[in-house]
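Trainee: coords please:
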Amino acid sequence: MRRRLAFALCCLMAAALPGVGQAQEFRNAEAGILRWLDKLTGETADIELVLGQEAVSGRLSIRMDACRYPADNPASDAQAHLTIRDASVAQPVFEGWMVASSPALSALDHPRYDVWVLRCVTPAAAPAEEAEPATSEGEGE
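Mentor: This next block holds a predicted model:
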């Protein structure tokens, strides 16, 4: 309840600031990269998941439902929709959006594990066409 109230308050404050509430164009990615932490052992791992793919880490099963990134700056602020299940619990322990730049805004609340979004996998920039070598036909012959 506290998180929802804090989230609603942040949204209202952001909407009141000029230029902050403007819509940003996002693109969908085919995959995303997450970081997983076992707080008990200190073990960490980076996991790359394609949309719909599921990975098992410890007792957690993590599924990437969607990953999107700002169209004007692909390296910034990824957002991923995840479904995370604990093998000992029937219902998902987390189902929703996580934001890379604000992991605490919508976080997995688990006593042993942490999961957060690092980035979306974006298409590589197309290689620049190689310039045709200049020829000097007829010169010096």
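Trainee: CA atoms for contacts and neighbours, from now on please.
Mentor: Fine.
Trainee: Just list what the lengthiest strand in the chain packs against, helices and strands only.
Mentor: Scanning the chain for the strand with the most residues, using DSSP state E, yields strand 60-70. In this structure, strand 60-70 makes packing contacts with strand 26-28, strand 31-38, strand 44-50, strand 54-57, strand 79-86, strand 113-121, judged by 3 or more C-alpha pairs under 8 Å, 6 or more residues apart in numbering; DSSP states H and E.
Trainee: where's Ala6, which helix or strand?
Mentor: Taking DSSP states H and E as the criterion, Ala6 maps to helix 2-16.
Trainee: Just the residues contacting that helix, thanks.
Mentor: 20-21, 105 (C-alpha atoms under 8 Å, 6 or more residues apart in numbering).
Trainee: closest to Met64 among those?
Mentor: Leu105 (18.3 Å; C-alpha to C-alpha).
Trainee: Verify the stated contact: the closest one with Gly96.
Mentor: No: assessed by C-alpha atoms under 8 Å, Leu105 is found out of contact with Gly96, at 11.3 Å.
Trainee: hang on, the earlier thing: how about TSV for the contacts of helix 2-16, with neighbour count and secondary structure added?
Mentor: Output for the contacts of helix 2-16, formatted as TSV (neighbours: other C-alpha atoms under 10 Å; DSSP: H, G, I helix; E, B strand; the rest coil):
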residue	neighbour count	secondary structure
Val20	12	coil
Gly21	13	coil
Leu105	16	coil
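Trainee: One more sequence to fold, the one below, so I can look at both together:
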Amino acid sequence: MIRAAVLSLGLAGFAGPLMAQGYADAQGGVIRWLDTLTGETGDVELARGQSATNGRLTILLNACRYPSENPASGAEAHLTILDSSRDAPVFAGWMLADSPALSAMEHPRYDVWVLRCVVPGYAPPVTEEAPAEEATEEDWGE
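Mentor: Below you'll find the model as predicted:
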């Protein structure tokens, strides 16, 4: 029992610096959606309070925040997502860019997740897709 108390106090000491990290509010966020039926996907940049409609979904960005020391990581967005075929929102709450499955939208057709917050003066790194190479017989060991 004493070990458990000491262990919990020790773990609380480690959690302190993690919780002390400050967050800054962003003016907007970038959201990615996927229509699992058609395979269509897209990114939408929304300002705080703005919404966008794609198919049956309407995505409203209520807030976006990020770690003030590292805008490239840890984005959190508060979203309200409506499906035109339903009365109640299909999602209302915080989504985390680093852990999309932690607070995921449950929908049979669509998937939505947060990519990042829009931070003035910060541009995310640009990635280029490598050209596809054709396999040769040598690649197959023949």
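Trainee: got CSV for the contacts of helix 2-16 of structure 1, with distance to Leu60 of structure 1 too?
Mentor: Conversion of these to CSV gives the following (distance: C-alpha to C-alpha, whole Å):
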residue, distance to Leu60 of structure 1
Val20, 36
Gly21, 35
Leu105, 21
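Trainee: Include distance to Arg4 of structure 1 and mean neighbour count when you put the helices and strands packed on strand 60-70 of structure 1 into CSV, please.
Mentor: Shown next, in CSV, are these (distance: least, C-alpha to C-alpha, whole Å; neighbours: other C-alpha atoms under 10 Å):
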stretch, distance to Arg4 of structure 1, mean neighbour count
strand 26-28, 24, 15
strand 31-38, 24, 19
strand 44-50, 28, 17
strand 54-57, 28, 15
strand 79-86, 17, 22
strand 113-121, 19, 23
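Trainee: Would you reformat those as JSON lines and include distance to Leu5 of structure 1?
Mentor: Shown next, in JSON lines, are those (distance: least, C-alpha to C-alpha, whole Å):
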{"stretch": "strand 26-28", "distance to Leu5 of structure 1": "26"}
{"stretch": "strand 31-38", "distance to Leu5 of structure 1": "27"}
{"stretch": "strand 44-50", "distance to Leu5 of structure 1": "31"}
{"stretch": "strand 54-57", "distance to Leu5 of structure 1": "31"}
{"stretch": "strand 79-86", "distance to Leu5 of structure 1": "21"}
{"stretch": "strand 113-121", "distance to Leu5 of structure 1": "22"}
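Trainee: among the ones you listed, which is nearest Tyr69 of structure 1?
Mentor: Closest approach to Tyr69 of structure 1 among these is made by strand 26-28 (5.3 Å; C-alpha to C-alpha).
Trainee: Quick check: the closest one compared with structure 2, mean distance?
Mentor: Taken over the aligned residues, the distance from strand 26-28 of structure 1 to structure 2 averages 0.1 Å (mean C-alpha distance after the TM-score superposition for structure 1).
Trainee: Report the aligned residue range of structure 2 for that strand.
Mentor: Counting by TM-score structural alignment, strand 26-28 of structure 1 falls onto residues 23-25 of structure 2.
Trainee: Run through who's touching the matching stretch.
Mentor: 63-68.
Trainee: now do 7 Å
Mentor: With contacts defined as C-alpha atoms under 7 Å, 6 or more residues apart in numbering, stretch 23-25 of structure 2 is touched by 64-68.
Trainee: What about these, which one has the most neighbours?
Mentor: Cys64 (29 neighbours; other C-alpha atoms under 10 Å).
Trainee: how about the nearest residue to it, chain neighbours excluded?
Mentor: Spatial nearest neighbour of Cys64 of structure 2, excluding adjacent residues (C-alpha to C-alpha, 6 or more residues apart in numbering): Ala77 at 4.2 Å.
Trainee: Map the one you found onto structure 1.
Mentor: Match for Ala77 of structure 2 (TM-score structural alignment): Ala80.
Trainee: Likewise for Arg86 of structure 2?
Mentor: Here Arg86 of structure 2 is matched to Val89 in structure 1, going by TM-score structural alignment.
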